[in-house]
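Chemist: Fold the following, please.
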Amino acid sequence: MAGHRPQGREETRDALVRAADALFAEKGPNAVTVREIAARAEVNHGLVHRHFGSKEALLDAVLDRHMAAFKTALRSAGTIDEAIPVLQAVQQDRPGFARMMAFLILERRATEDFTRPAGGTADLADIIRSGGPADDDAARAAAAMVTAFSLGWTLFRDFTVTAAGCRQSPGDMNRMAMAALLALARPPAEPQGPEQRPEQGLEGGPEV
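Modeler: A predicted model of the protein is given here:
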C-alpha cells in the first residue's frame, strides 16, 4: 500500500535522501537508478534532477547527512572514553552507512570523491589529541584505525564471530570490541630516542 506522498520542497528532498540512502546501502550507488530512488520516495523521477541535479549530488547529500550525524554526536563527547561508545551507538543506529561505504570502495571510486576531510573521523582525532600525549599525526592515525576497526566490526561481526566459533554472547563480544577500540584510541607517546644506559662505576663504566 502506498504511503504518504511527500509534499513541498523540504519534504520531497528529505524523502529522496532517505530513499537513496536505503537503496545505496542495499545495492551500491552504481547499481541504483534515479527512477528507483524516485519510486522508493514516491515522487516523480524528474524531481531528483530538480532538487539535486544528478544522482551523484544526491549521493553527496546522503553522505553529508551521515557525517552531520557523526559530528553532532561526537560534539557531546568530551573524552575518548565518552567518544567511543558514542561512535558505536551512531553506527548501530545507521547500519546502512557501513554497507554503503563498502560498496563505494568496491566500486573503485576515488577515495577523495566520497570522504569528508572535516567529518567525524577528524573530530575523533581532535578528541584523542586533546586527551593525552598524542601529537597531531599520532591522533589522526589512531582515529583512522578506530574508524576502520569500528566499520569493519559493524560489517563483518556476524561472519567473523561465526567463523571463529566464538561462544561468548553478542553483548560480551561487543564489550570486547569496545575495549579494543579504546586501546586503539590511546596511541603511545612519541619515543624519546635510544634508551640511556645508567651511569656505571669505574669498572665497566662508559668510555670517555
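Chemist: all contacts plus neighbour counts: C-alpha atoms, from now on.
Modeler: Will do.
Chemist: hang on, residue 38 packs against residue 48?
Modeler: Yes - between residue 38 and residue 48 there is a contact under CA atoms under 8 Å: 7.0 Å.
Chemist: which residues are in contact with both of the two?
Modeler: When contacts are counted by CA atoms under 8 Å, 6 or more residues apart in numbering, residue 38 and residue 48 have residue 16 as shared neighbours.
Chemist: what about the helices in the protein?
Modeler: For the chain, applying DSSP state H gives helices covering 9-27, 34-41, 46-51, 55-75, 80-93, 95-106, 111-114, 120-130, 136-164, 170-184.
Chemist: One more, so I can put them side by side:
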Amino acid sequence: MDTSGSTPQAWGRDEVRRAVLRAARSGFAAKGTSVTIREIASAAGVNLGLVHKHVGNKEDILRAVLERDTEVSTAAIEAGGSVPDAVRRLFDIGLADREYVRISAWLLLEGRTDLLLGNQVRGMAAVRGVDPHSHTADVRLMTALAAISGWSLFSEGILAFTEADNADRDKLEGQMSELLATILELPQFAPEPPSSPLR
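Modeler: Alright, predicted model coming up:
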C-alpha cells in the first residue's frame, strides 16, 4: 500500500468516497482490519477529516467495501443461466479480483464473520433465485466458493508446488472453471424437480 502521500488530493464528496474505498480495499486485502484510517487516507490522497466526513469510521469503510463486492457477485449470479453458469462467472470474478477473497480471509481469521454474514446471505439468496427448486443449491454454492477462494488465496503456491508452467495459467484456470461447473452438474447435485401439488 503506497503511503508516500504523493497521490493528488481528491476533494469532492464522490471523488473522496471513490478514492477512499479504492485505497481501503487494497489496505484491507493487504493488512486486514489492522490497516489504519490514516494509512487509507494517505494512500487515497485524501485529508483524514474528509474521510470521516464523507465515508465514516473504519467499520463504515469496510462495510462499504464489502457491499460493493457483494453487488458485483450478486449481479454475476443473477445474470441468468444455471448454477454452473453462475459459478463460471464467479470464478472469473475471483480470478480478476483477488482482493475480496483476501479481505474475507482476513475477516475470518480475525473472527469477524458478522461482517460477512449479510453478504453471504444475499449470495445464497441469489443462487436460490437461479435454482429455486434445488435442495442442493447451498451445497453447490459452498463447493464453488471453497474452490474459488482456495485458488484465489493459494494459486501461487499451488503452481510452484505442482511445478506447473505459469505461462499456461490462463489455460489452467479456464480448465478449472469448466471442471468446477461440470462437477456441479453431476446427477447427485442436479436440481430436484418441483413437487406436484397434492390432488
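Chemist: what's the TM-score for these two chains?
Modeler: After superposition, the two chains reach a TM-score of 0.80 (TM-score structural alignment, normalised by the length of the second structure), with 183 aligned residues with a CA RMSD of 2.3 Å.
Chemist: Quick one: closest of the helices of the first structure to residue 2 of the first structure.
Modeler: helix 34-41 (10.1 Å; CA to CA).
Chemist: Where does the closest one end up in the second structure?
Modeler: Taking TM-score structural alignment as the measure, the second structure aligns residues 37-44 with helix 34-41 of the first structure.
Chemist: Okay, buried residues for that stretch please.
Modeler: Of all the residues in stretch 37-44 of the second structure, those buried under the rule 16 or more other CA atoms under 10 Å are 37, 39-44.
Chemist: Quick one: distance of it to the chain centre.
Modeler: On the basis of CA atoms, centre = their mean, to the nearest Å, stretch 37-44 of the second structure sits 22 Å off its chain's mean C-alpha point.
Chemist: before we move on, what about stretch 54-69 of the second structure?
Modeler: With CA atoms, centre = their mean as the basis, stretch 54-69 of the second structure stands 15 Å off its chain's centre.
Chemist: swap in stretch 91-104 of the second structure?
Modeler: That offset, for stretch 91-104 of the second structure, works out to 5 Å (CA atoms, centre = their mean).
Chemist: Tell me the counterpart residues of that stretch in the first structure, please.
Modeler: Counting by TM-score structural alignment, stretch 91-104 of the second structure corresponds to 88-101 in the first structure.
Chemist: likewise stretch 10-18 of the second structure?
Modeler: On the first structure, the counterpart of stretch 10-18 of the second structure by TM-score structural alignment is residues 6-14.
Chemist: buried ones in that stretch?
Modeler: Buried residues in stretch 6-14 of the first structure, counted by 16+ other CA under 10 Å: 6, 12-13.
Chemist: Can you give me every residue that contacts residue 126 of the first structure?
Modeler: Residue 126 of the first structure neighbours (CA under 8 Å, 6+ apart): residue 139.
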